[in-house]
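Participant: Here is my input; please provide its structure:
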Amino acid sequence: MNPMHAMNYNVSPVGYQPQNPSVAQPVGFIAHTDSQYESKIDNLAQKLDLTFQKLNKLDNIESKINSFENKMTAVTKDVNELKKTVHELEKSVKFTSEKLDESEKNNSEIKTKLQSIQTLETTNANLSAQLQKLSCEMNDLNERHVDLQSRSMRDNLIFHGIVETDNENCEDKLKEFIAEKLDIRHTVEFHRVHRMGRRVHEKTRPIIAKFVQFKERELVRKSAFTKLKGEQNRNYGINEQFPREINEKRKLLYPYYKSAKRQQKRAQLIYDKLYIDGELFTPPPQDDTNNPQLDPPTRSGPTESRRLSAAAPTFTPRPRGGGRGGKGQRR
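Facilitator: So this is what the prediction gives:
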């Protein structure tokens, strides 16, 4: 409200006491009173203006306070969100830290296992080297063993087709065979003579004989090439005795030996080597059906099959006096 309108609403100024209107006042006094009244009215109006200004300022302050409170509310909300985010980050950091610890532990275990693997690889390499060394030694020992067997069988011959009877004397029967079939009339001496393997009904076992003298063995062996020809002697056969390893090699070479003979080539099967026209023959791989040197191997005849299938047993020492006749026969 405008303070200049206070008189219209009978508002009395502070400290003003109205006079009785029925009492006449002097003119000078009235002028002085109006001037004083106006002065007070002006002061009061100024005070009201100041009051309204302060009220406006208070309203502005209240508005700013409300705005500040809203902002603080928003800030508080943001802070809470930040706290929540920080809490989540802390959980994530903790989880990451645990995973890192676990990864470090796993890395440590992996390193330990890698070291173990490296140790095993080193051990395996050492074992492989030792195994290779042992394999070479075994091969060397096997070659020596085969060589010793070959030397012990050097004086031996195997006779096929000599009829087997009960209670026979193998040595006497062999001497009779040599005299009649090979036409060798002088007495041939043997260390041991016996049948090979266990007796099977209706099957003739070969006779193996160890000669006292190598030259007599060679005489008997070479006589077989000329004396055992013909249909009447087709069931007889004489061949050298070799260790099993040598026999297997000879079985592979024998068909090529026969093929070379059919082609009128000069062929020699010596120990485990085949020489054709003076040159060492190497058989082709088993899956190679095209042989550039010889015809494909053919099946051997009955006598040849018996020769190729002859076993190579080792000799066991016998007491003296038991190596001849029926006493030396292996049952």
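
Participant: Please make it C-alpha for all contacts and neighbour counts, starting now.
Facilitator: Fine.

Participant: And the helix ranked longest in the chain, how far out from the chain middle?
Facilitator: Among all segments of the chain classified by DSSP state H, the helix with the greatest residue count is helix 27-152. When distances are taken as C-alpha atoms, centre = their mean, to the nearest Å, helix 27-152 is centred 45 Å away from the chain's centroid.

Participant: Wasn't residue 238 part of a strand?
Facilitator: Yes: assignment of residue 238 by DSSP: H, G, I helix; E, B strand; the rest coil places it within a strand.

Participant: Just to check, it is in contact with residue 161?
Facilitator: No: using C-alpha atoms under 8 Å as the test, residue 238 is too far from residue 161 to be in contact (9.2 Å).

Participant: To compare against the first, here's the next sequence to fold:
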Amino acid sequence: MATTSNCPKEPSNADIVTYLKRKDDRICLMDKKFEAIDKLEKKVEGVNGDLKKIWAYLHDIDKKTSERLRLIEEKTESVDFALAQAISKISSLEKQRDGLKIDLTYLQSQSMRNNLVCTNIPEALTENPDTTENKLREFMVDKIKITQDLVSQMSFERVHRMGSKVDGKNRNIVAKFTLYKEK
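Facilitator: Purely as a prediction, here's the structure:
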């Protein structure tokens, strides 16, 4: 048999060993890459577990925050209601106070309508209500020119000086007539 030049030559044992060594090196390299991928998979699973825990924690915080916000809103509504009631009560009390002021002013004017205030009547160092009444009667006769008979007939519930005594100043005299007609 004759050899043909077109046939591929058979690889030698050394070529096959070299070829197998290269394939073995590539397989080792792929094994290392698979190990790295396995490690990455484990890390991803760990991160995934951590993310699930964080998600659960955030969900729990969201529930608690929502509940607290609901309670705050309820309290705010309650406070708003109480404030509205307080404002209404204050308004009512202010109206009542204004009415009482009017009533008090009326009562004061009614209780004082029988009063007569006289000024610039000299005051003695030691003066009692009887002395003050006598000085008032003298003033009515001497200065106001009312007859002695009329002044003697006038009856007073009370005659007194107003305020506290100050040296060198005469206090006003308040005379409360028994009858308004006499005033």
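
Participant: picking up where we left off before, neighbour count: residue 238 and residue 161 of the first structure, which is higher?
Facilitator: When neighbours are counted by other C-alpha atoms under 10 Å, residue 238 of the first structure and residue 161 differ, and residue 238 comes out ahead with 24 against 18.

Participant: what's the counterpart of the more buried one in the second structure?
Facilitator: Structural correspondence for residue 238 of the first structure with respect to the second structure (TM-score structural alignment): none, the position is unaligned.

Participant: where does the aligned residue in the first structure for residue 157 of the second structure land in three-state SS?
Facilitator: In the first structure, residue 157 of the second structure lines up with residue 191, judged by TM-score structural alignment. Under the three-state scheme (three-state DSSP), the conformation of residue 191 of the first structure reads as strand.

Participant: ditto for the one 3 residues further on
Facilitator: Using three-state DSSP, the three-state assignment for residue 194 of the first structure comes out as strand.

Participant: contacting residues for the closest residue to residue 268 of the first structure other than its chain neighbours?
Facilitator: In this structure, residue 268 of the first structure finds its nearest non-sequential neighbour in residue 275, 5.1 Å apart by C-alpha to C-alpha, 6 or more residues apart in numbering. When the contact criterion is C-alpha atoms under 8 Å, 6 or more residues apart in numbering, the partners of residue 275 of the first structure are 267, 268, 269, 281.

Participant: Of the residues you listed, which is the most crowded?
Facilitator: If you rank those by neighbour count (other C-alpha under 10 Å), residue 267 sits at the top with 21 neighbours.

Participant: Would you agree that residue is in contact with residue 280?
Facilitator: No: at 9.8 Å, residue 267 of the first structure does not count as touching residue 280 under the criterion of C-alpha under 8 Å.

Participant: ok, so of the contacts of residue 275 of the first structure, who is nearest residue 212 of the first structure?
Facilitator: Taking C-alpha to C-alpha as the measure, residue 269 is the one of these closest to residue 212 of the first structure, at 24.4 Å.

Participant: tell me which strands and helices the helix or strand where that closest one lies is in contact with?
Facilitator: In this structure, residue 269 of the first structure sits in strand 267-270 according to DSSP states H and E. Counting contacts by 3 or more C-alpha pairs under 8 Å, 6 or more residues apart in numbering; DSSP states H and E, the secondary-structure elements packed against strand 267-270 of the first structure are helix 244-262, strand 273-276.

Participant: For the shortest one, what is the distance to the chain centroid?
Facilitator: Yep, that's strand 273-276 of the first structure we're talking about. Per C-alpha atoms, centre = their mean, the displacement of strand 273-276 of the first structure from the mean C-alpha position of its chain is 44 Å.

Participant: Run through who's touching the helix or strand just after that strand.
Facilitator: Following the chain from strand 273-276 of the first structure toward its C-terminal end, the next helix or strand by DSSP H and E is strand 279-281. Contacts of strand 279-281 of the first structure with the rest of the structure, by C-alpha under 8 Å, 6+ apart, involve 273, 274, 275.

Participant: Next: stretch 102-112 of the second structure.
Facilitator: Counting by C-alpha under 8 Å, 6+ apart, the neighbours of stretch 102-112 of the second structure from elsewhere in the structure are residue 176.

Participant: okay, and that stretch goes to which residues in the first structure?
Facilitator: Aligning stretch 102-112 of the second structure against the first structure (TM-score structural alignment) gives residues 143-153.

Participant: in the matching stretch, what's buried?
Facilitator: Of the residues in stretch 143-153 of the first structure, those buried under the neighbour-count criterion (16 or more other C-alpha atoms under 10 Å) are 146, 149, 150, 152, 153.

Participant: how distant is that stretch from the center of its chain?
Facilitator: Centroid separation between stretch 143-153 of the first structure and its chain, computed with C-alpha atoms, centre = their mean, is 40 Å.

Participant: same check, this time on stretch 114-122 of the second structure
Facilitator: Stretch 114-122 of the second structure has its average C-alpha position 52 Å from the chain's average C-alpha position, going by C-alpha atoms, centre = their mean.

Participant: what's the answer for stretch 155-172 of the first structure, then?
Facilitator: The gap between where stretch 155-172 of the first structure is centred and where its chain is centred comes out at 56 Å by C-alpha atoms, centre = their mean.

Participant: By neighbour count, which bits of that stretch are buried? Give me those.
Facilitator: Those would be 155, 156, 157, 158, 159, 160, 161, 162, 164, 169, 170, 171, for stretch 155-172 of the first structure by 16+ other C-alpha under 10 Å.

Participant: what about the residue mapped onto residue 32 of the second structure from the first structure, distance to residue 80 of the first structure?
Facilitator: Counting by TM-score structural alignment, residue 32 of the second structure corresponds to residue 73 in the first structure. Summarising the geometry, the distance separating residue 73 of the first structure from residue 80 of the first structure, computed by C-alpha to C-alpha, to the nearest Å, is 10 Å.

Participant: May I see the buried residues of stretch 155-172 of the first structure organised as JSON lines, with distance to residue 257 of the first structure added?
Facilitator: As requested, those are arranged in JSON lines below (distance: C-alpha to C-alpha, whole Å):
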{"residue": "155", "distance to residue 257 of the first structure": "24"}
{"residue": "156", "distance to residue 257 of the first structure": "22"}
{"residue": "157", "distance to residue 257 of the first structure": "20"}
{"residue": "158", "distance to residue 257 of the first structure": "20"}
{"residue": "159", "distance to residue 257 of the first structure": "21"}
{"residue": "160", "distance to residue 257 of the first structure": "21"}
{"residue": "161", "distance to residue 257 of the first structure": "23"}
{"residue": "162", "distance to residue 257 of the first structure": "26"}
{"residue": "164", "distance to residue 257 of the first structure": "31"}
{"residue": "169", "distance to residue 257 of the first structure": "36"}
{"residue": "170", "distance to residue 257 of the first structure": "32"}
{"residue": "171", "distance to residue 257 of the first structure": "32"}
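
Participant: No further questions, thank you.
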